[in-house]
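> Have a look; sequence and predicted model below, questions after that.
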Amino acid sequence: MPRVLVSDKLSPTAVQIFKDRGVEVDYLPDLGKDKEALLAKIGEYDGLAIRSATKVTEKLINAATNLKVIGRAGIGVDNVDIPAASRRGIIVMNTPFGNSITTAEHAVALMFALARQLPEANASTQAGKWEKNRFMGTEITGKVLGVIGCGNIGSIVASRGVGLRMKVLAYDPFLSEARATELGVEKVELDELFPRADFITLHTPMTDKTRGIINADAFAKMKKGVRIINCARGGLIVEADLVEALKSGKVAGAAIDVFETEPATDNPLFGMENVVATPHLGASTTEAQENVALQVAEQMADYLVKGAVSNAINMPSITAEEAPRLKPFIKLAEVLGAFVGQVTEEPIQEVEILFDGQTATMNTRALISAALAGLIRPQVADVNMVSAPIMAKERGIILSEIKRDKSGVFDGYISITVKTAKQTRSIAGTCFSDGKPRFIQIKGINLDAEVGQHMLYTTNADAPGIIGLLGTICGKNSVNIANFALGRNQPGGDAIALLYLDGPFPENVLAELRSDERIDSAKPLSFDVVN
């Protein structure tokens, strides 16, 4: 039974979800605050469920020898070292939809608070003052709302803006014209959004490209009296530049829920009359906290029990419905990659993966990850589907994918071609009705070979006596052959043989085989399969 550690506060209902789905769970909500205690205990678990208090550092990941998945109840994964987790093959999941409504509503609430100076008016009135003329606000209706980032949360804010009879401009490199039309917004570039917007709200993730996206240069392009709202990520706005823009009057007001450094107990924005500040409350509603807790428990349990992957940061998603159909082809892709990885001794420069027929309709991202894992494993034993794409990229391997309709006798197959500085190798395979992988083509030569844990691959010129040679050498050295597959490209041309063996091929027998001039090459292979 897989074990999960919950090291931050999570709903009791979420904990029960783990138990109901066959996962053993330890609920230790204060452990995430004790780095040393967590470090000592993390090696016992297959899964780690967290919020923001637990810091999943590289040191912690290295100590998590059994960890397979980290689940973050919430959208932000700033507290997880994702590259370190990926290198160790640990899936990192978040819950991007559980708090979308809540965060969007908070942004709209801050927009209203900013427009009508509600926090200052409240403080003044409760202090016994009646400063009705001091708090002159501005209407929302008819104003231009600029939305930077129109994904899950940004699109909700945009739709609310449309409902408030605002003119909504949206900047998002991934927003299609069709989606913009559906939302009722105008898709624009940043340089057009800045001078037109009366209100600007940020809903983009923190990346190298978006860090400091609102800075002195951006403020210079904005209209005088613009109001800024940030419920996304601290660091999207250069806070020192915002302070100067507020002091100069270029920015009439700012509503900030997130800060460059958190907890933000001291910040240059604090104390400014035209600033509304909240302590990262975007997801702080009862409904949102419950939603993300339940969602992360369901996702982690589905992965540990069924192999389904959803909302992963570093792994292609695999639904619970497609997992059973995809599983044998994931194994096939891994085996094909492993074959090429074992017979290729030079550094691989390019990998081309062809999906034919029904395989082209599957989740090919997952299949590609499996193929790369098999390809790299002969050199890096602990690689898996999570870490393989990263390792391939680090090694400078150029990857290409081809999909095509059924073109042969098989309903679907996968072909892998790799190129080195000196040669090109290729292999193809499919799954029969029993779900087991089979090799159907090597070096362009057709054959039909079962895949076994221990195999021997030979190449030679097509000539009489090769089968007898292989059988004789194996027989006299007590190497039992479970299955034997042959293929050739033409009579007297190139020929190959694949022997499925009961055990590893002994080194001394391999040397004897290679000494025969009729054998061009002989390579023992091993595959992680269950037959």
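Here it is on my side, so go on. Numbers count the residues shown, from 1 in each chain.

> Every contact and neighbour count from this point should use C-alpha atoms.
OK.

> show me the contacts for the closest residue to residue 406 other than its chain neighbours.
Nearest residue to residue 406 in three dimensions, chain neighbours excluded: residue 357, at 3.7 Å (C-alpha to C-alpha, 6 or more residues apart in numbering). Going by C-alpha atoms under 8 Å, 6 or more residues apart in numbering, residue 357 touches 404-407, 410-413.

> switch the cut-off to 6 Å
405-406, 411-412 (C-alpha atoms under 6 Å, 6 or more residues apart in numbering).

> Output these in CSV; the columns should cover neighbour count, distance to residue 171 and secondary structure.
Compiled in CSV, these are given as follows (neighbours: other C-alpha atoms under 10 Å; distance: C-alpha to C-alpha, whole Å; DSSP: H, G, I helix; E, B strand; the rest coil):
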residue, neighbour count, distance to residue 171, secondary structure
405, 14, 37, coil
406, 16, 41, coil
411, 15, 44, coil
412, 21, 41, strand
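
> for the helix or strand hosting residue 48, packing partners?
Taking DSSP states H and E as the definition, residue 48 sits inside strand 47-50. Counting contacts by 3 or more C-alpha pairs under 6 Å, 6 or more residues apart in numbering; DSSP states H and E, strand 47-50 is packed against strand 3-6, strand 69-72.

> Distance of the residue nearest to residue 406 relative to residue 249?
Counting by C-alpha to C-alpha, to the nearest Å, the separation of residue 357 from residue 249 is 63 Å.

> just to revisit the earlier point, and for the strand holding residue 48, what's in contact with it?
So strand 47-50 is contacted by 4-8, 67-72 (C-alpha under 6 Å, 6+ apart).

> go on, stretch 159-175?
141-150, 185-189.

> Over to stretch 495-505?
Contacts of stretch 495-505 (C-alpha under 6 Å, 6+ apart): 452, 454-462, 480-488.

> need the helices for the stretch 351-500 of the chain, in chain order.
364-376, 388-394, 466-476 (DSSP state H, counting those that start in this stretch).

> now the shortest one, how far from the centre of its chain.
Spelled out, that is helix 388-394. Its chain's average C-alpha position is 13 Å from that of helix 388-394, according to C-alpha atoms, centre = their mean, to the nearest Å.

> and if you look at the last one?
In terms of C-alpha atoms, centre = their mean, the gap separating the centre of helix 466-476 from the centre of its chain is 49 Å.

> same thing with the first one?
Here the centre of mass of C-alpha atoms in helix 364-376, compared against the chain's by C-alpha atoms, centre = their mean, lies 14 Å away.

> what's it packed up against?
Counting by 3+ C-alpha pairs under 6 Å, 6+ apart, helix 364-376 packs on helix 323-343.

> Just want the angle from the helix it packs on to helix 364-376.
Computed by axes from the mean of the first three to the mean of the last three C-alpha atoms, to 10 degrees, the angle separating helix 323-343 from helix 364-376 equals 30 degrees.

> And helix 323-343, what's buried?
323, 326-342 (16 or more other C-alpha atoms under 10 Å).

> From residue 501, how far out is residue 475?
For residue 475, the distance to residue 501 - C-alpha to C-alpha - is 12 Å.

> and the comparison structure, right after this:
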Amino acid sequence: MAPRVLISDALSPAAVALFKDRGVDVEFQPALGKDKDKLAAMIGGFDGLAIRSATKVTSKILDRATRLKIIGRAGIGLDNIDIPAATAKGVIVMNTPFGNAITTAEHALALMFALARQLPAADASTQAGKWEKNRFMGVEITGKTLGVIGCGNIGSIVAERAIGLRMRVIAFDPFLSPERAMDLGVEKVELGDLLARSDFITLHTPLTPQTRNILSAENLARTRKGVRIVNCARGGLIDEAALRALLDSGHVAGAAVDVFVTEPAFENPLFGHPNVVCTPHLGAATNEAQENVALQVAEQMSDYLIRGAITNAVNFPSITAEEAPKLKPFILLAERLGSFAGQLVDSGIKKVSLVYEGGAAELKIRALTASAIAGLLRPQLADVNVVSAPAVAKDRGIVIEETTREAESDYESVVTLTVETQERRRSISGTVFHDGKPRIIWINGIGLDAMIAPAMICVSNEDKPGFVGRFASILGNAGVNIATFALGRDREGGSAIALVEVDGVVPDEALAQVKKLPGVKEVKALTF
């Protein structure tokens, strides 16, 4: 059956057509996002939800989304999606961070020009029949210093354009490498230096606890007198009341704002000031940008639902369409290793270590780790999934460690999962052969070769004669058929492991009898 996607906001008809061309059944209801009750009533029948900013995806909506696998936001902002709730539900959330980058950068530059030459006020005055040529004395931007706060995708475009306009560009961004700054032709500085030196400041950073009020009253007071400030990023990056006070005092020469703390902004401390230019969140409002983000979200969602590719997800690692087929068998292996260990664990987990060797080390190990952790936790937390597992583990204080290295065995690729609990340490290794089926090759350092089957028994025992015969007799008497039998030991007369595939469920009485056999240390029935 084809996957079903609900579009609850106004998206380009080209996006609807793209979904259909990719084999996705799409329901286009552009006004639905404004009716949360109707959306909640409908959402249960869909695998994907494509939205813009009007739809609010709350935890209550997600509770009704029994089939939902993915939410696609046509645009950058994700303020209207409860991401922790979606993650806990196992729903991938993706946005389109690049589709409107040029449009937003151009809007920031347009606002900078509008500030420098007082264009909105001059336009209003002239069209009112006045001719106030001497009133609107502007400033050139050539030779001025532009301070860019946040030099990522959009900020770097603004920087490149500004350099083309012969501005000096300085940037504050903790994640901007010196090499990238050199390539862009910008000077990387600390925030205090940027505030003190900039003639114009433009913000291009997401709103996080670290960036909220980055232009606070204190930081605004550190700016150069006569500075002009542009914000096309997010409301909440600037203390609006403090900015108004400095505009009134003349310390800040002007501000151009496209985003506000409260939107829609019908009133605001900045409104009415003669040196303020305001626009109603138009950063991404061009025909090209709207078309780009709509097509991008349709393509990304289709790729995931049809091919398993994950692009621009905020709560799961990206997987390209080319990587997905290679990853799939290893994701299954990682999940099975985790499930194997999770069914053996009988006390609190302290630490999980994953070692990826050979070819496995070259794959997207974050996706593999997420699958392993999901498998590990699922026996205790039935509703955990690959999206929510890392967050659930973190909440429980479980340390997760990943290591990659060259192959150290005869196998091309090996994944080893080690779980440390209050009581003991367990390790299990597996690989994928050319048939794509996961196999277990070591348990606690003991080598063996076993396919992972739906029903299995794992027995740890002392390597002594007679065990196999007695074990098989118990299963035979209980009416349990043995499909495959894999054995391994560390040395003659030492410790041994038996991993047995069986047909059907093993009665508890039979497991109890096996446990009583001489030399048996542990018996577990496993299901996959």
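The structure has been received and is ready for your questions. Small disclaimer: the values here were computed from a predicted structure and weren't measured.

> Which one, of the helices of the stretch 351-500 of the first structure, ends up nearest to residue 438 of the first structure?
Nearest to residue 438 of the first structure, of all the helices of the stretch 351-500 of the first structure, is helix 364-376, at 14.6 Å by C-alpha to C-alpha.

> can you pull the buried residues of that closest one?
So for helix 364-376 of the first structure, counting by 16+ other C-alpha under 10 Å, buried means 364, 366-376.

> Next one: the nearest residue to residue 432 of the second structure once chain neighbours are set aside from residue 430 of the second structure, what distance?
Excluding its sequence neighbours, the residue lying closest to residue 432 of the second structure (C-alpha to C-alpha, 6+ apart) is residue 438, at 4.7 Å. Counting by C-alpha to C-alpha, the gap from residue 438 of the second structure to residue 430 of the second structure is 7 Å.

> ok so, going back, now the helix or strand just after the strand holding residue 48 of the first structure: buried residues?
Following strand 47-50 of the first structure in sequence order, the next helix or strand is helix 58-63 (DSSP H and E). By 16+ other C-alpha under 10 Å, the buried positions in helix 58-63 of the first structure come out as 58, 60-63.

> between those residues, which is nearest residue 20 of the first structure?
For the buried residues of helix 58-63 of the first structure, the nearest to residue 20 of the first structure is residue 61 (27.3 Å; C-alpha to C-alpha).

> which helices and strands does the helix or strand containing residue 16 of the second structure pack with?
Using DSSP H and E, the element containing residue 16 of the second structure is helix 13-21. Counting contacts by 3+ C-alpha pairs under 6 Å, 6+ apart, helix 13-21 of the second structure packs against helix 287-302.

> who are the neighbours of the helix it packs on, in terms of helices and strands?
helix 13-21.

> Mean deviation, the helix it packs on versus the first structure?
In the superposition against the first structure, helix 13-21 of the second structure averages 0.9 Å from its aligned positions (mean C-alpha distance after the TM-score superposition for the first structure).

> Find me the equivalent region of that helix in the first structure.
Aligned using TM-score structural alignment, helix 13-21 of the second structure spans residues 12-20 in the first structure.

> That stretch: which residues count as buried?
14-15, 17-19.

> got it, and stretch 43-57 of the second structure?
43-44, 46-57.

> and the residues you listed, which two are the farthest apart?
44 and 53 (20.6 Å).

> ok, how many other residues are close to the residue nearest to residue 121 of the second structure when sequence neighbours are not counted?
If the residues on either side of it in the chain are set aside, residue 121 of the second structure comes closest to residue 274, at 7.6 Å by C-alpha to C-alpha, 6+ apart. The tally of other residues near residue 274 of the second structure (other C-alpha atoms under 10 Å) stands at 14.

> What's residue 274 of the second structure aligned with over in the first structure?
By TM-score structural alignment, residue 274 of the second structure lines up with residue 273.

> That match belongs to a strand?
No. According to DSSP: H, G, I helix; E, B strand; the rest coil, residue 273 of the first structure belongs to no strand; its state is coil.

> Residue 139 of the first structure: how many residues sit nearby?
9.

> Ok, the one 10 residues further on next?
Counted with other C-alpha under 10 Å, the neighbours of residue 149 of the first structure add up to 22.

> List the contacts of it.
171-172, 203-204.

> still on that earlier bit, and the helices and strands packed on strand 47-50 of the first structure, which is most packed in?
Of those, the one with the most neighbours on average (mean count of other C-alpha atoms under 10 Å) is strand 69-72, at a mean of 26.

> post-alignment, it versus the second structure, mean distance?
Looks like 0.3 Å for strand 69-72 of the first structure (mean C-alpha distance after the TM-score superposition for the first structure).

> Which SSE is immediately downstream of that strand?
Assignment by DSSP H and E places the next element after strand 69-72 of the first structure at helix 82-87.

> For the closest residue to residue 522 of the second structure other than its chain neighbours, list the residues it contacts.
Using C-alpha to C-alpha, 6+ apart and skipping the chain neighbours, the partner closest in space to residue 522 of the second structure is residue 460 (5.1 Å). Neighbouring residues of residue 460 of the second structure by C-alpha under 6 Å, 6+ apart: 496-497, 521-522.

> Any of the residues you listed buried? List them.
For the contacts of residue 460 of the second structure, buried by 16+ other C-alpha under 10 Å: 496-497.

> between the contacts of residue 460 of the second structure, which is nearest residue 156 of the second structure?
Using C-alpha to C-alpha, the contacts of residue 460 of the second structure come closest to residue 156 of the second structure at residue 497, 57.8 Å.

> Distance-wise, check the nearest residue to the closest one once chain neighbours are set aside relative to residue 498 of the second structure.
Closest residue to residue 497 of the second structure apart from its sequence neighbours, by C-alpha to C-alpha, 6+ apart: residue 460 at 4.8 Å. Relative to residue 498 of the second structure, residue 460 of the second structure is positioned 7 Å away (C-alpha to C-alpha).

> next one: residue 278 of the second structure
72 Å.

> cool, residue 361 of the second structure as well?
Residue 361 of the second structure is 29 Å from residue 498 of the second structure, by C-alpha to C-alpha.

> before we move on, what about residue 122 of the second structure?
In terms of C-alpha to C-alpha, residue 122 of the second structure sits 85 Å off from residue 498 of the second structure.

> cool, residue 380 of the second structure as well?
On the measure of C-alpha to C-alpha, residue 380 of the second structure and residue 498 of the second structure end up 24 Å apart.

> Please identify which of the two sits among more neighbours.
A direct count of neighbours by other C-alpha under 10 Å for residue 380 of the second structure and residue 498 places residue 498 higher, at 20 against 13.

> What is the neighbour count of residue 433 of the second structure?
Neighbours of residue 433 of the second structure under the rule other C-alpha under 10 Å: 13.
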